[in-house]
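S.K.: no sequence on this one, just coordinates:
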């Protein structure tokens, strides 16, 4: 059994002894004897339960999260609120109901997409990591249903208006987004060390799916960034000539790289006429637009499919996990099938019938 005692030169009580054949010598982290005795009893009980029932009865969310990060399985983004919420909750007690409650409590005014991204996805990843270590069962979670959004992309003439309407510091960045399909974060934190103008190629080292990828550069992109006055550090700079700030893990609102260029991008959309005006507070007109920085990625993908009809190449260049994720860009190009529909039986007969009617 465990007993508490003190080491020389240490103010803290330690736990020492053997439980179920396991030799233990651990600090209680306290100089209070009464508290140390409570910690000893709890620890002894944990060891006995683990020996009898396995780790599934003692592993907490905090344990699983720490191990998840230690093994490089993820980053700290969105995890701090989850740790504060679940902390010492046993993994076996984190079920669908517990996660649903956490999502509502942590993000009461957020939509399904935000709750999915900031609660369900990271919690699921941590639980799956724990399940691989036999600390809990593999989670089977139902996620919030998200409304199917319309795939917004720009026609070439719209894209040209947007580029011309951009402020000088934003123009090369928007050209880059439109012709590489880069996510906003991949672009605004791109370093010159990953750009090769001679080979007309860029490499995105840190990506959303965790896999580096290289993309050929369109001549317009090469020309655009070749005219930038610097060749080291960040490729794209703010209007003040500074690199864009990295995301702040402590700010819930800082969830998208696009927010770092959102104001300037929206101003460009307004100048380009890509939006509409609605009454605001005090009947002051407010500009609205459905064109965001991420629309540039949709635009590139749609253009690429129009030009090449190759979903596999599009998947590889865009960094999507599966080809199914790029099918929507084929759906956006439904007009390509018009000729085939017109060639179906009776279509031409209908035209002939109309001609006969006109003659008679």
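M.R.: Arrived safely, thanks for sending. Quantities reported herein were computed from a predicted structural model and do not represent experimental measurements.

S.K.: When you work out contacts or count neighbours from here on, use the C-alpha atoms and nothing else.
M.R.: Fine.

S.K.: on contacts alone, who are the packing partners of the helix ranked longest in the chain?
M.R.: When the chain is parsed with DSSP state H, its longest helix is helix 33-53. Other helices and strands packing on helix 33-53, by 3 or more CA pairs under 8 Å, 6 or more residues apart in numbering; DSSP states H and E, are strand 2-6, strand 13-19.

S.K.: Could you single out the most deeply buried of those?
M.R.: Of the helices and strands packed on helix 33-53, the one with the most neighbours on average (mean count of other CA atoms under 10 Å) is strand 13-19, at a mean of 19.

S.K.: and here's the other structure:
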């Protein structure tokens, strides 16, 4: 049964609905008529077995859900750093101010169209996937009962897979710009080169092994087996460890590297690598070339040496042939030479 009482301090009407087979439901109204009407609706829904408690959904905004997800869920993920930036960016969007109960397919579609004017379809889809997961966690684990509006809208088409290859002269220019910057007699840095001494060997290893940036940065010296020419990765994207063979060039790069007290092979940060690489690409005038394109280039180069697709996937860590094909981009002129 519903109990309605007026609070003396606020003059508002509090409704409490108690049943043995339901948790207590409470709601506050400014008018007594609204309180009685709401109580009648909720009791009717409970009797018919269709009641959904919307209290938390009406109390929390999408921004509240994003913040809670950041502190309780995202912090335990491998890609927490990049996801953190995405979550913070979403919190600054006007849609974050909307109550969870007010989210709809229409609002989500408007957000999608507005987002597509700023970023690509693939980036928009990644944001939609994140919002959808936040809402699903809220529904299943936090007791915030709302329909997932992301499931109601059309998704934008994904970008075409990148097939940017690195020409021989481009590689020379890039590595030249990644040479450690020298200092003048006054101790100031001279122009050209990189101030990060780890960049050049890191990029060469990426080109020789097809390892991801995160895999390279998490690599420890205790997992480098130079005598047998391979490294062991524990923290991979798909959650499985793998052994990556080293070419002669990769082996020589590692043998020349100094050992850092941290035990890491490359004691630098993902943000530092991103900034240093972007600047080097700009100085080398390589246009639209990203660090992840090194993995595409490396996969294509290794594929020329390993004809067996199982051996190739063992090196790169791709789980399916479909994913492997996204990273293997043979040049037509090289295939023509094989045809004879």
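M.R.: Arrived safely. Note that the structure is predicted; figures quoted are calculated from it, not measured.

S.K.: ok so, going back, could you dump the helices and strands packed on helix 33-53 of the first structure into a markdown table and include distance to residue 179 of the first structure?
M.R.: Formatted as a markdown table, those follow (distance: least, CA to CA, whole Å):
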| stretch | distance to residue 179 of the first structure |
| --- | --- |
| strand 2-6 | 66 |
| strand 13-19 | 62 |
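
S.K.: Would you tell me which of those strands gets closest to residue 276 of the first structure?
M.R.: Among those, the nearest to residue 276 of the first structure by CA to CA is strand 13-19 (68.4 Å).

S.K.: chain center to the closest one: distance?
M.R.: In this view, strand 13-19 of the first structure has its centroid 45 Å away from the chain centroid, taken as CA atoms, centre = their mean, to the nearest Å.

S.K.: which helices and strands sit right next to that strand?
M.R.: Applying 3+ CA pairs under 8 Å, 6+ apart, one finds that strand 13-19 of the first structure makes contact with strand 2-6, strand 22-27, helix 33-53.

S.K.: Next secondary structure after the longest helix of the first structure?
M.R.: Next in sequence after helix 33-53 of the first structure, counting helices and strands by DSSP states H and E, comes helix 61-70.

S.K.: Of all the residues in that following helix, which ones are buried?
M.R.: Using 16 or more other CA atoms under 10 Å as the burial criterion, the residues of helix 61-70 of the first structure that qualify are 61, 62, 63, 64, 65, 68.

S.K.: That one - contacts with which helices or strands?
M.R.: With contacts defined as 3+ CA pairs under 8 Å, 6+ apart, helix 61-70 of the first structure has these neighbours: helix 79-86, helix 121-132.

S.K.: The last one vs the second structure - mean distance after superposition?
M.R.: What it means is helix 121-132 of the first structure. Superposed on the second structure, helix 121-132 of the first structure shows a mean distance of 4.8 Å to its aligned residues (mean CA distance after the TM-score superposition for the first structure).

S.K.: Could you check the angle that helix makes with helix 79-86?
M.R.: With axes from the mean of the first three to the mean of the last three CA atoms, to 10 degrees as the basis, helix 121-132 of the first structure and helix 79-86 are set at 70 degrees to each other.

S.K.: Which strands and helices lie in contact with helix 121-132 of the first structure?
M.R.: Using 3+ CA pairs under 8 Å, 6+ apart: helix 121-132 of the first structure touches helix 61-70.

S.K.: show me what contacts the aligned partner of residue 318 of the second structure in the first structure?
M.R.: In the first structure, the residue matched to residue 318 of the second structure (TM-score structural alignment) is residue 320. Residue 320 of the first structure sits next to 209, 326 when contact means CA atoms under 8 Å, 6 or more residues apart in numbering.

S.K.: Next one: residue 320 of the first structure relative to residue 245 of the first structure, how far apart?
M.R.: Noted for residue 320 of the first structure: a distance of 26 Å to residue 245 of the first structure, by CA to CA, to the nearest Å.

S.K.: Trace residue 192 of the first structure over to the second structure, please.
M.R.: Using TM-score structural alignment, the partner of residue 192 of the first structure in the second structure is residue 220.

S.K.: before we move on, what about residue 143 of the first structure?
M.R.: Counting by TM-score structural alignment, residue 143 of the first structure corresponds to residue 155 in the second structure.

S.K.: Quick check: its match touching residue 123?
M.R.: No - contact criterion CA atoms under 8 Å: residue 155 of the second structure and residue 123 do not qualify, at 11.3 Å.

S.K.: on that earlier part again, could I get the buried residues of helix 61-70 of the first structure as CSV with distance to residue 25 of the first structure?
M.R.: Putting the buried residues of helix 61-70 of the first structure into CSV (distance: CA to CA, whole Å) gives the following:
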residue, distance to residue 25 of the first structure
61, 24
62, 22
63, 20
64, 23
65, 24
68, 26
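
S.K.: does the closest residue to residue 107 of the first structure other than its chain neighbours sit in a helix, a strand or a coil?
M.R.: Leaving out its chain neighbours, the residue that sits closest to residue 107 of the first structure by CA to CA, 6 or more residues apart in numbering is residue 115, at 6.8 Å. Following DSSP: H, G, I helix; E, B strand; the rest coil, residue 115 of the first structure is assigned to helix.

S.K.: Residue 115 of the first structure pairs with which position in the second structure?
M.R.: Matched by TM-score structural alignment, residue 115 of the first structure corresponds to residue 124 in the second structure.

S.K.: before we move on, back to that, check the spacing between the nearest residue to the match of residue 192 of the first structure once chain neighbours are set aside and residue 221 of the second structure real quick.
M.R.: In space, and not counting its chain neighbours, residue 220 of the second structure is closest to residue 264: 4.4 Å by CA to CA, 6+ apart. Applying CA to CA, the value for residue 264 of the second structure to residue 221 of the second structure is 6 Å.

S.K.: how near is the equivalent of residue 107 of the second structure over in the first structure to residue 85 of the first structure?
M.R.: Matched to the first structure by TM-score structural alignment, residue 107 of the second structure sits across from residue 98. Look at residue 98 of the first structure and residue 85 of the first structure: by CA to CA, they are 10 Å apart.

S.K.: neighbour count winner among these two?
M.R.: When neighbours are counted by other CA atoms under 10 Å, residue 98 of the first structure and residue 85 differ, and residue 85 comes out ahead with 14 against 11.

S.K.: Might one say that that one is in contact with residue 102?
M.R.: Yes - between residue 85 of the first structure and residue 102 there is a contact under CA under 8 Å: 7.2 Å.
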